[in-house]
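A.B. asks: when you get a sec, could you give me coordinates for this:
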Amino acid sequence: MNIAYWIAAGFLSLFYLYAGTMKLIHSRDQLRPMMAWVDRMPLPAVRALGIVEILGATGLILPPLTSVVASLAPAAAIGFVSLQIGAVAVHLTIGDRRITLNLALLATAAVTIWLATGL
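C.D. replies: Here you go, the predicted model:
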């Protein structure tokens, strides 16, 4: 089960580190082709979301790796489940039905919660 956690958490961490970094360093025009919803949110909110994603990715990896406050790992995964529920809602609200990636991330985060409780 430990190996499965590291695979799931590693995938989520890499994805959210990349996505969060993109939200922090790119302009709205650069983000628009990848994220159609950026025009509906203030840029500071997009930047804040990037920070949350980077912190969550760190929370999945560092606590179990260092054995310091390991309970942060399931909390980070719960945060990602909540984030993806919100993301699906935003996509559906703006009429964007391309939510397959969001549902896959939600499912992976949910499995990661379960795996993290066994660490």
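A.B. asks: CA atoms for contacts and neighbours, from now on please.
C.D. replies: Will do.
A.B. asks: whichever strand or helix holds residue 80: what's the following helix or strand?
C.D. replies: Using DSSP states H and E, residue 80 sits within helix 72-93. Proceeding N to C from helix 72-93, the next assigned helix or strand is helix 100-116, under DSSP H and E.
A.B. asks: I have a second one here; can you model it like the first so I can compare?
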Amino acid sequence: MNTFVWVLQVLLALVFLLTGVLKLVQPREKLREQMRWVDGFSQEAIRGIGAAEVAGALGLVLPGWLDVLTWLTPLAAAGLVLVMIGAIATHLRLKEWPMVAGNAVLAVLALVVAWARFGSYPL
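C.D. replies: I've put the predicted structure just below:
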């Protein structure tokens, strides 16, 4: 089970690192081409979301790999669940059903990591 949770952590970290960096480095106008939801947010808010995703991605893997502050991993996973709840709400408002489904899957996977690392399978 520990290996399964590690695989989830690495996969989630890759997804959130890539999407977070994209939101951090691309201007809102460029992101608008792929992400309709950015029209409802300022550039600063979009960068804040990106920073939260990058921080969450790093928090999923670095504490375990470095064996330092391992209690941060379940908190990072829980934080990413909250980010995905916000994403789900935004995409529901825009009626972007495929995005809602994708965000729900990411939220459930992050919830599994949080549950496992808070509970029976700590790092």
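A.B. asks: the helix holding residue 80 of the first structure vs the second structure, average distance?
C.D. replies: Aligned to the second structure and superposed, helix 72-93 of the first structure gives a mean residue distance of 0.7 Å (mean Cα distance after the TM-score superposition for the first structure).
A.B. asks: show me what contacts the equivalent of residue 25 of the first structure over in the second structure?
C.D. replies: When the second structure is aligned by TM-score structural alignment, the residue opposite residue 25 of the first structure is residue 25. Going by Cα atoms under 8 Å, 6 or more residues apart in numbering, residue 25 of the second structure touches no other residue.
A.B. asks: how far away is residue 25 of the second structure from residue 71 of the second structure?
C.D. replies: Counting by Cα to Cα, to the nearest Å, the gap between residue 25 of the second structure and residue 71 of the second structure amounts to 29 Å.
A.B. asks: and if you look at residue 57 of the second structure?
C.D. replies: From residue 57 of the second structure to residue 71 of the second structure the distance is 14 Å (Cα to Cα).
A.B. asks: more neighbours, those two?
C.D. replies: residue 57 (26 against 15; other Cα atoms under 10 Å).
A.B. asks: which secondary structure state is assigned to that one?
C.D. replies: Recorded secondary structure, residue 57 of the second structure: helix (DSSP: H, G, I helix; E, B strand; the rest coil).
A.B. asks: wait, doesn't it sit right on residue 12?
C.D. replies: Yes - counting by Cα atoms under 8 Å, residue 12 is a contact partner of residue 57 of the second structure at 7.0 Å.
A.B. asks: list the buried residues for the helix holding residue 80 of the first structure?
C.D. replies: Using 16 or more other Cα atoms under 10 Å as the test for burial, helix 72-93 of the first structure gives 72-81, 83-84, 87-88, 91.
A.B. asks: ok, now stretch 91-109 of the second structure?
C.D. replies: By 16+ other Cα under 10 Å, the buried positions in stretch 91-109 of the second structure come out as 91, 99, 100, 103, 104, 106, 107, 109.
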